[in-house]
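>>> Sharing a model prediction with you, sequence too.
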Amino acid sequence: MIPERSVSSAIRSALLTSNPRAKAMAARDVARSWRLGRLAATFDTVMPVRPAWPDAPQLLDPRDMPRRGKGGSEKGRVALWHALAHIEFVAIDLALDMAGRFGAEMGEEFVADFLAVAADEAMHFALLDRKLRALGSFYGELPAHAGLWETAERTSHDVAARLAVVPMVLEARGLDVTPAMLERVRGQGDAHGAKILERILDDEIRHVAIGTKHFIADSAKYGESPEIRWKSLVRQHFKGGLKAPFNDSARLAAGLSLDFYSNLAS
């Protein structure tokens, strides 16, 4: 049976779903439908410039975001889990857009990989959403970082730039900061929260590996050094330098060796 619906139209529909829980479910459904062969590998639908988002949380410039602090107060814990939920919510859109915007030029393996990433991010968001509710809060109660989608807008013209910045900078940064966060949560006696962070860290290593794999393969098509090309694209499209310290072992497990990033640290 030939699928009647294209993968690009399914991705666009998920991107234009504003309700956070519904978007998470839509992302997982697109990934499942693709895996089961229910979506045609055609790209007949243009991706939106910006996904649909709920009215809350209020999105603020990073400079205007209230300081979260590192304390173990109830307010501080809620702020931490809310910030993480927002990152994962936007990550759903970033992965969906990657597959829908660049899938025609990059091929079916690329689409499968990034739809799988989108499904992971949706699962992460669902875990964090439940965590917030268990703490008596909800996603949208606090303001959130407005700048996460800007990287997608700046790299919408170039798959190599998108790969260089989103999985290989933004998600790689998660590999750097999560271990310390994990130790802090364990120190607070929050075993449930620690399990969530452990799962996210394991998955993010795989996500960085997926981005790095496709970036290296794309560089090879043009006979370019992936390390040199990556440094050039990061300087062009990422505001500010990379911040040490780095989780070198997790980055290496994802295929992101020191040759890529060591001399870009600020």
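Perfect, I can see it now. Nothing here was measured: the structure is a model prediction, and the numbers come from that model. Numbering: from 1, shown residues only.
>>> hey, let's count contacts and neighbours off CA atoms from now on
Noted.
>>> was I right about Ser18 contacting Ala56?
No: here Ser18 lies out of contact with Ala56, judged by Cα atoms under 8 Å, at a distance of 10.3 Å.
>>> mind checking the longest helix of the chain?
Secondary structure of the chain per DSSP state H: the longest helix is helix 74-106.
>>> So for this structure, the centremost residue is which one?
Taking Cα atoms, centre = their mean, the centroid of the chain lies closest to Ala91, which sits 3.2 Å from it.
>>> same for the helix or strand following the longest helix of the chain, what does it pack against?
For helix 74-106, the following helix or strand on the C-terminal side (DSSP states H and E) is helix 108-134. Using 3 or more Cα pairs under 8 Å, 6 or more residues apart in numbering; DSSP states H and E as the contact test, the elements touching helix 108-134 are helix 20-35, helix 74-106, helix 191-221.
>>> Apply 6 Å and report the result again.
Other elements packing on helix 108-134 under the criterion 3 or more Cα pairs under 6 Å, 6 or more residues apart in numbering; DSSP states H and E are helix 20-35, helix 74-106.
>>> Can you point out the buried residues in the longest one?
Applying a neighbour-count criterion of 16 or more other Cα atoms under 10 Å, the buried positions in helix 74-106 are 77-104.
>>> hold the first one in mind and look at this next one:
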Amino acid sequence: MTPCLRTLALQALTLSDPQLKCTQVHSLWESQRAGILPLDPTLQLVAGTQIPGRPLRPALVPPRQVQRRAMNTVEGRAALIHALAHIEFNAINLALDAVWRFAGMPADYYSDWLLVAKEEAYHFTLLQEHLRTLGFGYGDFDGHNSLWEMVEKTRSDVLARMALVPRTMEARGLDASPPLKQKLAQAGDHAAAAILDIILRDEIGHVAIGNRWFQYLCDQRGLDIVTEFEALCQQYQAPKLRPPFNMEARKLAGFTEAELAYLNAEPF
């Protein structure tokens, strides 16, 4: 019997080797595009193995304990590239988790999140290769687990997941990308700055996917998107959104005028 797309996504999620995970994600994407994998959206899956699969390094520490280094050194730039690579590795896992965990969604939902996994794997590979040119590798610096912690918190409700992972945690990357790119360019690392351009372009699409399915689910349940988002942020103790916001990127990602006005009206 041919395994279904969602079963294979769960298998890829359990892989601990980053390169093997990226390879498996790409293969899964190609198989899905070729139409040779059944979807089986009604199947209720159970994770029998510890997830997500991740390598022994980097060590995971609280966010405030991740050491920051001066950008005027190679090690400082490498630490920043490593932090970005760690985010992208976690983003591969969160996209795969969105595919396998939530049954009963339309077929396009699963295709969307598999696309996200494929693009996050590409981003991770770009950053990992650039890190090597600086004399370092993934795992040489500490990392934190904030993104996956929110994935865990929202494992029981696809509405909460769409609200608080792509639209909140990942959308913060839209805001952070321009100043990070500027720092890298000022430090003379134009190759890294160019990678950030690719990541920002694709992440706009990823946040748009989160917006699409959050809106879909709110419509299904008769909920107002602004009111429900605010309620979910409070219920799940989501990180407080703080300016400056990349309003242009957020608008491209599908945030409504009402949502952008909500951000502007928040007291920070």
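Arrived safely. On a predicted model such as this, the values are computed, not experimentally measured, just so you know.
>>> Drop the TM-score for these two in here.
Remark: TM-score between the superposed chains equals 0.93 [TM-score structural alignment, normalised by the length of structure 1]; 262 aligned residues with a Cα RMSD of 1.6 Å.
>>> okay, the helices and strands packed on helix 108-134 of structure 1 in JSON lines with distance to Ala265 of structure 1 next?
As requested, those are arranged in JSON lines below (distance: least, Cα to Cα, whole Å):
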{"stretch": "helix 20-35", "distance to Ala265 of structure 1": "34"}
{"stretch": "helix 74-106", "distance to Ala265 of structure 1": "23"}
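>>> quick one: what's aligned to Leu26 of structure 1 in structure 2?
Wrong residue type there; residue 26 of structure 1 is Ala, not Leu. Aligned by TM-score structural alignment, Ala26 of structure 1 pairs with Gln24 of structure 2.
>>> Excluding chain neighbours, what is closest to its match?
Of all residues not flanking Gln24 of structure 2 in the chain, Ala12 sits nearest, at 6.2 Å (Cα to Cα, 6 or more residues apart in numbering).
>>> Okay, the counterpart of that neighbour in structure 1 and Ala40 of structure 1: tell me how far apart.
Taking TM-score structural alignment, Ala12 of structure 2 has Ala14 as its aligned residue in structure 1. To Ala40 of structure 1, Ala14 of structure 1 is 16 Å away according to Cα to Cα, to the nearest Å.
>>> More neighbours: which of the two?
Ala14 (25 against 17; other Cα atoms under 10 Å).
>>> secondary structure element for the more buried one?
Per DSSP H and E: helix 7-15 holds Ala14 of structure 1.
>>> mind listing what's buried in that helix?
7-15.
>>> nearest to Thr178 of structure 1, of the residues you listed?
Among the buried residues of helix 7-15 of structure 1, Leu15 lies closest to Thr178 of structure 1 (Cα to Cα), at 27.0 Å.
>>> from the chain's centre, how far out does stretch 239-247 of structure 2 sit?
With Cα atoms, centre = their mean, to the nearest Å as the basis, stretch 239-247 of structure 2 stands 17 Å off its chain's centre.
>>> gap between the two ends of it?
End residues of stretch 239-247 of structure 2 are separated by 19 Å (Cα to Cα).
>>> Please apply the same query to stretch 27-38 of structure 2.
Stretch 27-38 of structure 2 has an end-to-end distance of 15 Å (criterion: Cα to Cα).
>>> Just the buried positions in it, please.
Here stretch 27-38 of structure 2 shows 28-29, 32, 37 as buried, counting by 16+ other Cα under 10 Å.
>>> Name the surrounding residues that touch that stretch.
Residues from elsewhere that reach stretch 27-38 of structure 2, judged by Cα atoms under 6 Å, 6 or more residues apart in numbering: 4-5.
>>> Stretch 211-220 of structure 1 too?
With Cα under 6 Å, 6+ apart, stretch 211-220 of structure 1 has contacts from 163, 167, 226.
>>> ok, the last one to Met168 of structure 1 distance?
Separation of Pro226 of structure 1 from Met168 of structure 1 (Cα to Cα) stands at 12 Å.
>>> by how many degrees do the helix holding Ala14 of structure 1 and helix 20-35 diverge?
Taking axes from the mean of the first three to the mean of the last three Cα atoms, to 10 degrees, one finds helix 7-15 of structure 1 and helix 20-35 inclined to each other by 170 degrees.
>>> For helix 7-15 of structure 1, name the packing helices and strands.
Against helix 7-15 of structure 1 (3+ Cα pairs under 6 Å, 6+ apart) you get no helix or strand.
>>> Against Ile198 of structure 2, how distant is the closest residue to Ala70 of structure 2 other than its chain neighbours?
With Cα to Cα, 6+ apart as the criterion, Ala70 of structure 2 has its nearest non-adjacent residue at 5.0 Å, and that residue is Gly76. Going from Gly76 of structure 2 to Ile198 of structure 2 by Cα to Cα gives 22 Å.
>>> One more: Gln67 of structure 2?
Per Cα to Cα, Gln67 of structure 2 is found 26 Å from Ile198 of structure 2.
>>> which position in structure 1 aligns with the residue nearest to Ala70 of structure 2?
Aligning on TM-score structural alignment places Gly76 of structure 2 opposite Gly76 in structure 1.
>>> Could you double-check that Thr45 of structure 1 lies in contact with Val7?
No: if you go by Cα atoms under 6 Å, Thr45 of structure 1 and Val7 don't touch, sitting 8.8 Å apart.
>>> State the three-state secondary structure for Gly69 of structure 1.
coil (DSSP: H, G, I helix; E, B strand; the rest coil).
>>> Just give the closest residue to Phe89 of structure 1, not the sequence neighbours.
Using Cα to Cα, 6+ apart, the closest residue to Phe89 of structure 1 is Phe125 (5.9 Å).
>>> Any idea how many residues pack against the one you found?
Around Phe125 of structure 1 there are 26 residues (other Cα under 10 Å).
>>> still on that earlier bit, make a markdown table from the contacts of stretch 211-220 of structure 1 and add neighbour count, distance to Ser266 of structure 1 and secondary structure to it.
Listed next are the contacts of stretch 211-220 of structure 1 as a markdown table, based on neighbours: other Cα atoms under 10 Å; distance: Cα to Cα, whole Å; DSSP: H, G, I helix; E, B strand; the rest coil:
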| residue | neighbour count | distance to Ser266 of structure 1 | secondary structure |
| --- | --- | --- | --- |
| Leu163 | 25 | 21 | helix |
| Pro167 | 25 | 19 | helix |
| Pro226 | 21 | 21 | helix |
